[in-house]
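Asker: output the structure for:
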Amino acid sequence: MRFRKKSLFILLALLAIFELLLRFGFGFCNAPLYIEDPDFEYIFAPNQYRFRFRNVVKTNEFSLRSEPINPADTTVVLLVGDSVINGGNPTDHDDLASTILEKKLTQHYKQTIRVLNVSAGSWGPDNAFAFLKKKGLFGADVMCLVTSSHDAYDNMSHHKIVGVNPNYPEKQYKVALYEFWHRYIYNLFIYHYVEVPLKEWLSPATQSAPNDVIHKFGTTFNAGYQQLADTTKALGIPFFMYLHPELSEIDQNQYDSQGKEILDFARKNHIFVIDELKINQKDHSLTRDLFRSPEFDSIHYNAKGQAYMAKHLYPVLKQYLDAYFSKHARTHRP
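Answerer: The predicted structure follows:
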């Protein structure tokens, strides 16, 4: 009996230590939360400051992964896209390309240059356009759309995912141990590698898509590309794109058919594109995929990748901003 009590006490103590470690060491029960929107589907909830997986994830009053908007922000760059620029939980605020660019451009011009991060995980260009149409362009002087091949037909579906998809929570877990089990052990491993194969084997006709992936089955080229191009042209805002390939495209040194459609769209609309395939010499160290396997992340940048993207965006943005300051004859130019 004494041995059982001692064993139970040790077990409870270990669970308590693990609970505290998950909470205060890795930010469990402190995930960035999402809100729904009838126009652009979903986005991070506004005014958040989260410590998650040892990274700071914060949003401003407009749900952007940027510092708060200030009325004195007279020069604004919009960096628009999906999880590639949003970064999600694995990317610290200071490591984001938008944060790096904002600091570097502000230092160069010796005045505040805002680089606003307009993004959400799995957004298509139509999501981004719908957000900007609803919230405004924030006085943008330059806009860059960061896109990838899979965005070409990634059209809005307005299926409910906030609070349903475990990657898009609307409220916090109350117990870190349960979050660790349910969101990461069960959903990432048991569900995928045990439950789904078993259901497919027993009843393949009734098996639905896994619930941790957003599936948008578009049949037409995403309208957001044209909407963003037409709107910026009408308002006289310089607009260009950054085309980011997946590892498989880097290995083959060519985009898939959808990536080629994006390049064709850009050529037809006279839109400048930073084509990463032309500058990336098969560098796999820029993404989170350490094992070069399709089962791991083959598209999202790590901190080194965010800095890489910022490095190649900087001279293009500087060129547009130099022209902007020249046109407006700013006397405090460097």
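
Asker: going forward, measure contacts and count neighbours with C-alpha atoms only.
Answerer: Noted.

Asker: stretch 231-241: how far from the chain's middle?
Answerer: Mean-position distance between stretch 231-241 and its chain equals 22 Å (C-alpha atoms, centre = their mean, to the nearest Å).

Asker: for that stretch, list every residue counted as buried.
Answerer: Neighbour-count burial for stretch 231-241, counted by 16 or more other C-alpha atoms under 10 Å, picks out T232, I237, P238, F239, F240, M241.

Asker: what do you get for stretch 246-256?
Answerer: Across stretch 246-256, burial judged by 16+ other C-alpha under 10 Å covers E246, L247, S248, E249, I250, Y255.

Asker: close enough to count as contact, the fourth one and D256?
Answerer: Yes - taking contacts as C-alpha atoms under 8 Å, E249 lies within contact range of D256: 7.0 Å.

Asker: before we move on, back to that, narrow the buried residues of stretch 231-241 to those in strands?
Answerer: The strands, defined by DSSP state E, take in F239, F240, M241 from those.

Asker: which non-adjacent residue is nearest the first one?
Answerer: Across the structure, with C-alpha to C-alpha, 6 or more residues apart in numbering as the measure, the residue nearest F239 apart from its sequence neighbours is M143 (4.9 Å).

Asker: where is the longest strand in this structure?
Answerer: Under DSSP E, the chain gives strand 140-147 as its longest strand.

Asker: now the other sequence, so there's something to compare against:
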Amino acid sequence: MRSANFAAEKPAGEFRVMVFGDSVLNGGNLTDHGKLATTLVADRLAAAKGRPVAVGNISAGSWGPGNWLAYAREFGFFDADVVLLLISSHDIGDNPTFAPLDPNTHPQKQPLSALAEGIGRYLPRYLPAWASGPTKVAVVDPMAQPIVTNDDQAVAQGGEDLRTFLDLARSQVPRVLVVQFPDHTEFGAGGLQPGYELVKSIAQESGVEVISVFPEMKAALDRGANPYRDNIHINDLGQAILADAFFDALAGREVTRKVDN
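Answerer: Below is the predicted model of the structure:
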């Protein structure tokens, strides 16, 4: 997880949230840990509730419903009080390919040191540009881009995995939330992608609460403050907007209903 360590078994009195997502939630290497929505909301919830809070950030670049489902089946939900899923329209067709992972976008082991990672992972990427002359070198976040597809079979598989994930979460966790996140292009002439309504309908059919941050992102854009780094990923402002949405959804009611086994 991209979050602070916490005990596998939840201590008495702790409020625990597991947040699932993809590269938007993960933030990539251009987002400092302290600026992540999950970090921000953990600090605010602890202050608001007056008790310990643990927020897990379960995410990776190009993850979709199949990845979230596989993770939950292997590791469970860590006795969470709430499971929150951050999902975009394109995620519904972003299925695992089981191809070998690129170590530049999905490292498989911890580097020996920051210097070793800089030399081995980043220097080869920027050296050609430096060698060619004093031109500006773009700062690139190597977070993998999602596989955006309109293939009916891919969408059907993603939809089935999403239903299964939500049903599994509801069977083990008192409260499950879906937070829909728009791509930057969805504010243009084309409007929301078809996957947006599909995700919403699947969540509602599964009895899961659905929240959209579309209004908050649009409000930022309308006032001239761009919360996006590119078409999909967000900057520190975007993370802060997500943190506000998470806090509003989580700071209120406590759920104490018995979870069906």
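
Asker: for structure 1, which helix is longest?
Answerer: The longest helix of structure 1 (DSSP state H) is helix 303-328.

Asker: report the angle between that helix and strand 140-147.
Answerer: If you take axes from the mean of the first three to the mean of the last three C-alpha atoms, to 10 degrees, helix 303-328 of structure 1 sits at 150 degrees to strand 140-147.

Asker: so G56 of structure 2 is in contact with A7, correct?
Answerer: No - the criterion here is C-alpha under 8 Å, and G56 of structure 2 misses it with A7 at 11.2 Å.

Asker: so which residues of structure 2 form strands?
Answerer: Along structure 2, counting by DSSP E, strands occupy 15-21, 53-59, 82-88, 175-181, 209-212.

Asker: show me what the residue nearest to F239 of structure 1 aligns to in structure 2.
Answerer: Matched by TM-score structural alignment, M143 of structure 1 corresponds to V83 in structure 2.

Asker: tell me the contacts of that match?
Answerer: Going by C-alpha atoms under 8 Å, 6 or more residues apart in numbering, V83 of structure 2 touches V17, M18, V19, F20, F77, A169, V173, R175, V176, L177.

Asker: ok now the longest strand of structure 1, how far from the chain's centre?
Answerer: 15 Å.

Asker: average gap between that strand and structure 2?
Answerer: In this overlay with structure 2, the average offset of strand 140-147 of structure 1 from its partner residues is 0.6 Å by mean C-alpha distance after the TM-score superposition for structure 1.

Asker: state the distance from the aligned partner of D283 of structure 1 in structure 2 to N226 of structure 2.
Answerer: Per TM-score structural alignment, the equivalent position to D283 of structure 1 in structure 2 is A220. A220 of structure 2 sits 6 Å away from N226 of structure 2, going by C-alpha to C-alpha, to the nearest Å.

Asker: next: V173 of structure 2.
Answerer: Between V173 of structure 2 and N226 of structure 2 the distance is 35 Å, computed by C-alpha to C-alpha.

Asker: if we can go back for a sec, next, the angle from the longest strand of structure 1 to strand 114-119.
Answerer: Counting by the same axes, to 10 degrees, strand 140-147 of structure 1 lies at 40 degrees to strand 114-119.

Asker: what's the neighbour count on the alignment partner in structure 2 of V316 of structure 1?
Answerer: Aligning on TM-score structural alignment places V316 of structure 1 opposite A249 in structure 2. A249 of structure 2 has 15 neighbouring residues, counting by other C-alpha atoms under 10 Å.

Asker: show me where the stretch 1-150 of structure 1 has helices.
Answerer: Here the stretch 1-150 of structure 1 has its helices, by DSSP state H, counting those that start in this stretch, at 2-20, 26, 83-86, 97-109, 125-135.

Asker: what lies in contact with the first one?
Answerer: The contact list for helix 2-20 of structure 1 (C-alpha under 8 Å, 6+ apart) reads V175, A176, L177.

Asker: top of those by neighbour count?
Answerer: Ranked by the number of neighbours (other C-alpha under 10 Å), the contacts of helix 2-20 of structure 1 place A176 first, at 22 neighbours.

Asker: among the buried residues of stretch 246-256 of structure 1, which two are most distant?
Answerer: L247 and Y255 (10.3 Å; C-alpha to C-alpha).

Asker: residue in structure 1 matching A60 of structure 2?
Answerer: If you follow A60 of structure 2 across to structure 1 using TM-score structural alignment, you land on A120.

Asker: now do the contacts for that match.
Answerer: Counting by C-alpha under 8 Å, 6+ apart, A120 of structure 1 makes contact with Y42, I43, F44, G81, D82, S83, N86.

Asker: and with 7 Å instead?
Answerer: By C-alpha atoms under 7 Å, 6 or more residues apart in numbering, A120 of structure 1 lies in contact with I43, D82, S83, N86.

Asker: ok so, going back, in a markdown table: the buried residues of stretch 231-241 of structure 1, plus distance to T112 of structure 1.
Answerer: Converted to a markdown table, the buried residues of stretch 231-241 of structure 1 look like this (distance: C-alpha to C-alpha, whole Å):
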| residue | distance to T112 of structure 1 |
| --- | --- |
| T232 | 22 |
| I237 | 19 |
| P238 | 19 |
| F239 | 21 |
| F240 | 22 |
| M241 | 23 |
